[in-house]
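Peer 1: Provided below are the primary sequence and the corresponding predicted coordinates.
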Amino acid sequence: MPPSLRVRRLDRYVAAEFIGPFAATAAGFLVLLLTGPIFQLTDMLVVRRASVATTLWLLALKLPETLSIALPIASLFGTLLSAGRLVRDGEMTAMRTSGLSVLRIGTPIVALGAAISVGAYLLNEYVVPVANHRYETELRRAMQADPVPAISDNVFFRGSPEQWFYVRRVDRASRRLFDVIVYELRPGTFPVIYTAREGWYEGRTWHLSGVTMKQLDRDGFVQLESAMARYELTLPEPAEDYLGSQKRTEEMSRRELGEQIRRLRQAGVVARAMMVDYHFKLALPVSNLVLAVLGLPLSLYGRRGGRAFGMAASLGLALLYYVVFALSRSLGNSGVVDPLLAAWLPNVMCLAAAAWLYVRAEWAA
C-alpha cells in the first residue's frame, strides 16, 4: 500500500476516534448546562401558568447559546479521550515509531477543532444573538408582569432607521435618563451626535440637558461642535416602547457590537466592557481549536490512568479555563488589562502550555 494512502487511512481512523467522544460530551454538557434554564422555565410553567408550547419554545431558544458554551468543553474531552485511547492501547507508540510526530498524528483532530471553531463562530454570529433577543422578548411576554423591563446598563436600542440611542442608566420611576447619546444619520450630509449628561422623557418626547452636538465629516472626525443647554426629541413611538427594544451585548452579533463601539468612540465614550465582549465573541469560538491542540500532548501522560485520567484532566482543564476566562474578563472590564489581551489571555496561556508539552513529548521520544 502506498505511504500516502496509509496516511490518509490513518487520518480517517484518528478522526473517527475523536467524533464519538466529542458528540457524546457535547450532548451531555448541553443537557447539564440547560438545567438552570429548565428550572426557571418549569417555575414559570407552574407558577405563572404559561403554556407548555411557550415553555418548550423558550427552552429551544436557549439551545444555541448553551451549545456555544458546551462546544469547547466537548472539544477538549473529545481530544483527551480519543488520543488517550490510542496511547493506552499502544497505537500512539506504534505511530510515533514509524516516524510520525504527535502533532502529525493529531492533525485530523486539529483540523476538526478548526472546523468546530468556524461553526461555533457562525453560530455565535448569526444564530445566538437572534435566539437570545427572541428569548428575552418572549419571556417578557409570557411573564406578563412587566412587559417592558428596566433598561440594563450600557445598552443600545434603535429609535428609527436614522437614529440609534445609547443610555447608560434609566430610572423608570422618575423617568430620568443619565448619560445619553443620540447618533443621527441625516440624508445628504454627515452624521450628527448629541451627548447629554441627563434628561427625562414624557410620552414620545425626550427632554435632554447639558447637550453637546458634534457634526462629523466623511472620515469620522468632528467638523463642528457646539453646546446647548436644552434639546428635545420627538419620536414616533412612546419612550417605553423604545426602552423595551433594548439589546444587550449577548443579543448582538460581533459585527453589530463593533458598529455600536465605533459610534460610541465617535461620541467620545470608551465602552470598555463592550470592547471586552467584542473580542470574546471571536476568542471563545477559537477556543475549540486551542483546547484540541492542548489536549493532544496532554493525552500522552495518561498511559496508566486510562479513561479515568482523560475524564479527570478534561474536567480540571475545563474548570481552569473558565476560571481564567471569567478572571480575565473581569480584569478587562475594570481596566486593569487591555480588552484585546483580556479576551485572548486564556487561549494564549493554553497555546503556551501546549507548545511546552509538545517540546517535551518530542524530546522524550
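Peer 2: In hand now; what should we look at? Numbering: from 1, shown residues only.
Peer 1: contacts, neighbours, all on C-alpha from now
Peer 2: Noted.
Peer 1: now the most centrally placed residue in the chain, nearest residue through space, not along the chain?
Peer 2: The centre of the chain sits closest to residue 281, judged by CA atoms, centre = their mean, with a distance of 4.0 Å. Once flanking residues are discounted, residue 281 sits nearest to residue 254: 6.2 Å by CA to CA, 6 or more residues apart in numbering.
Peer 1: The one you found - how many residues pack around it?
Peer 2: Residues lying near residue 254 (other CA atoms under 10 Å) number 22.
Peer 1: Which parts of the protein are helices?
Peer 2: For the chain, helices defined by DSSP state H occupy the ranges 3-33, 35-47, 52-88, 91-97, 102-105, 107-122, 128-143, 239-243, 254-266, 272-298, 306-334, 339-364.
Peer 1: give the contact list for the residue nearest to residue 281.
Peer 2: Taking CA atoms under 8 Å, 6 or more residues apart in numbering, we find residue 254 in contact with 125, 278, 281-282.
Peer 1: Quote the end-to-end distance of stretch 293-303.
Peer 2: Terminal residues of stretch 293-303 are spaced 19 Å apart (CA to CA, to the nearest Å).
Peer 1: Which of the contacts of residue 254 sits closest to residue 171?
Peer 2: Closest approach between those and residue 171, by CA to CA: residue 278, at 27.1 Å.
Peer 1: Any figure for the gap between the spatially closest residue to the closest one that is not a sequence neighbour and residue 16?
Peer 2: Of all residues not flanking residue 278 in the chain, residue 254 sits nearest, at 5.9 Å (CA to CA, 6+ apart). Noted for residue 254: a distance of 33 Å to residue 16, by CA to CA.
Peer 1: try residue 65
Peer 2: For residue 65, the distance to residue 16 equals 27 Å [CA to CA].
Peer 1: Comparison target, given below:
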Amino acid sequence: MKILDLYILKKFLSTFMFVVLILISIIVVIDFTEKNDDFIKRKAPTEAVIYDYYLNFIPYIANLLSPITVFIATVFVTAQLASHTEVIAALSSGMSFRRFMLPYVIGSALVGAVIFLFSGWVIPNSNKVRIDFERQYLKEPYYNDSRNIHKKIAPETYAYMESYDVTNDVGYRFTLEKVVDRKLLAKLESQRVEWKPKEEKWLLRNYKLRTFDGRKETLTFGDTLDTLINLNPKAFGNNYLLYETFTLTELEAFITELQNSGADNVAIYQIEKYLRFTSPFAMVILTLIGVIVSARKSRGGVGFQIAFGFVLAFVYILFFIMSRAIAQAGSIDPMLAVWLPNIVFALVGLVMYHTVPR
C-alpha cells in the first residue's frame, strides 16, 4: 500500500470511531432521558441500569448504526480531502479514481468483518442480558393469554393445549395426535402436562392413549407419563425481541424448528438472519457511494456534502424499514426484502460512478 492509502485508511477508521462515539453519546443521553422515569418507577438498581442495560445497549446500537456511521465517516473524510484539493492532487498524479477508492473499500471491509463477527456471536449474548432487563424493568409483566394452542411439532405429529401457564410451565388439556395420510394412528390426551427442566422432558398427568390399527382401537390409561416431545416451553414464553438474543448458529436451528412446526412467524427470524449477512455488504456499498458524492470539491463546502450524505443515509434507512415491514407482512420473500436496499443502492452507486463529475 502507498503512503496515501495508509493515510486515507487511518483517517477513515479514526473518523468512523469518532462518529460512532458521538452518535452513541447522543443516543444514550436521549434514551436515558426517556426511560429515567421508568427506572425510578420500577426501582431498577443503579448497577443493573449501568452494567446490565447500558453496557449492553451501547454495542447493540453501535452495530445497528454501523452501515450509516461508515457512510457518514466516508463522506466526512472524502469531503475534507476534496476541500484541501488532496483528491485532485492524487488523481493528477496518475492515480485512477477506482484506485483512489481502494483504501475505503479495505477500511469498510475490515469494519464489516468485525461487525459480522460481533452481530453473529458476541452481541446476541449481550442482548440476552439487556432484553432480560427490559422485560423486568421497562415492559409490562408478561402473561400468556393464548387459548386453544395448536402446533405442528413433527411432519405427522400435532400438539394441542387449551391453555398454558408460563410461570409454572404447565399446560392444560393437552392432546398429541399422529396423523399419516389423513388417518389418525394415535392420540395421547392428558388433563395436565408439566415441563421438567432438569430432565428436559414433559410429564403427563391423568393421561389416556388411544392407538388405531385399522378398525382396532387400543386404550391405555395412567396417572403419570414421562415423555420426550419436540415442544420447547420457550415457544409459550415472552418472545419480545427473542430473535436478537440468538447467535447465528442458534438462529438457524430455531428457524428450522419453526419451519418443522408449521409456525407462521418464521419471516421475522429469517429477516434477522439475512440482515447479519447483508450488513457488511451494505457498508462497502454505502462507502463507495459516499466517496463518489463527496470527492468533488463543492461550492457549498464540506457542510453541504455532509448534509447531502445524511439525506442519502436517511433514504437508505427509509427504504430498508419499508422493505422489512413488507417482508414481515408476508408480501415479499424475506431474503429479497433484506437484499433489496443493497441491490438498489449498488445500482445507484454504479450509475453515479459513471455519471457524476469528479
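Peer 2: Done, it's in. Values in this document were obtained by computation on a predicted structure and should not be read as measured data.
Peer 1: hmm, back to that, nearest to residue 131 of the first structure among the contacts of residue 254 of the first structure?
Peer 2: residue 125 (10.9 Å).
Peer 1: counterpart of the closest one in the second structure?
Peer 2: Using TM-score structural alignment as the criterion, residue 125 of the first structure maps onto residue 120 of the second structure.
Peer 1: My understanding was that its match contacts residue 247; is that so?
Peer 2: Yes: the criterion here is CA atoms under 8 Å, and residue 120 of the second structure meets it with residue 247 at 5.3 Å.
Peer 1: Please identify the deepest-packed of the helices of the first structure.
Peer 2: helix 272-298 (a mean of 24; mean count of other CA atoms under 10 Å).
Peer 1: Next, the angle from it to helix 306-334.
Peer 2: For helix 272-298 of the first structure against helix 306-334, the angle by axes from the mean of the first three to the mean of the last three CA atoms, to 10 degrees is 160 degrees.
Peer 1: Give me the helices and strands touching helix 272-298 of the first structure, please.
Peer 2: helix 52-88, helix 102-105, helix 107-122, helix 254-266, helix 306-334, helix 339-364 (3 or more CA pairs under 8 Å, 6 or more residues apart in numbering; DSSP states H and E).
Peer 1: for the equivalent of residue 275 of the first structure over in the second structure, what are its contacts?
Peer 2: Aligned counterpart of residue 275 of the first structure in the second structure: residue 270 (TM-score structural alignment). Shown in contact with residue 270 of the second structure (CA under 8 Å, 6+ apart): 255, 334-335.
Peer 1: For residue 333 of the second structure, see how far away residue 270 of the second structure is.
Peer 2: Residue 270 of the second structure sits 10 Å away from residue 333 of the second structure, going by CA to CA.
Peer 1: And residue 34 of the second structure, by the same measure?
Peer 2: Here residue 34 of the second structure is placed at a distance of 36 Å from residue 333 of the second structure (CA to CA).
Peer 1: sorry, back to before: from the contacts of residue 270 of the second structure, which is closest to residue 233 of the second structure?
Peer 2: Nearest member of these to residue 233 of the second structure, counting by CA to CA, is residue 255, at 15.8 Å.
Peer 1: Tell me the spacing between that closest one and residue 267 of the second structure.
Peer 2: As for residue 255 of the second structure, its distance to residue 267 of the second structure is 9 Å (criterion: CA to CA).
Peer 1: now swap in residue 170 of the second structure and tell me
Peer 2: Residue 170 of the second structure sits 28 Å away from residue 267 of the second structure, going by CA to CA.
Peer 1: cool, and residue 156 of the second structure?
Peer 2: Relative to residue 267 of the second structure, residue 156 of the second structure is positioned 23 Å away (CA to CA).
Peer 1: do residue 309 of the second structure as well
Peer 2: Separation of residue 309 of the second structure from residue 267 of the second structure (CA to CA) stands at 32 Å.
Peer 1: which residues does the alignment partner in the second structure of residue 74 of the first structure contact?
Peer 2: Residue pairing (TM-score structural alignment): residue 74 of the first structure is matched to residue 69 of the second structure. Neighbour list for residue 69 of the second structure: 16, 19-20 [criterion: CA under 8 Å, 6+ apart].
Peer 1: returning to what we had before: residues contacting the residue nearest to the centre of the first structure?
Peer 2: Residue 281 of the first structure neighbours (CA under 8 Å, 6+ apart): 121, 124, 254.
Peer 1: which part of the first structure lines up with stretch 305-321 of the second structure?
Peer 2: By TM-score structural alignment, stretch 305-321 of the second structure lines up with residues 310-326 in the first structure.
Peer 1: just stretch 247-254 of the second structure next, same as before
Peer 2: Taken onto the first structure by TM-score structural alignment, stretch 247-254 of the second structure occupies residues 253-260 there.
Peer 1: so how far is that stretch off the chain centroid?
Peer 2: Counting by CA atoms, centre = their mean, to the nearest Å, stretch 253-260 of the first structure is centred 12 Å from the centre of its parent chain.
Peer 1: now stretch 289-296 of the second structure
Peer 2: Distance of stretch 289-296 of the second structure from the chain centroid (CA atoms, centre = their mean) equals 29 Å.
Peer 1: ok, the counterpart of residue 109 of the second structure in the first structure to residue 120 of the first structure distance?
Peer 2: For residue 109 of the second structure, the aligned residue in the first structure is residue 114 (criterion: TM-score structural alignment). Distance check for residue 114 of the first structure against residue 120 of the first structure: by CA to CA, it reads 10 Å.
Peer 1: Residue 263 of the first structure too?
Peer 2: From residue 263 of the first structure to residue 120 of the first structure the distance is 27 Å (CA to CA).
Peer 1: now residue 292 of the first structure
Peer 2: Per CA to CA, residue 292 of the first structure is found 14 Å from residue 120 of the first structure.
Peer 1: Lovely, talk soon.
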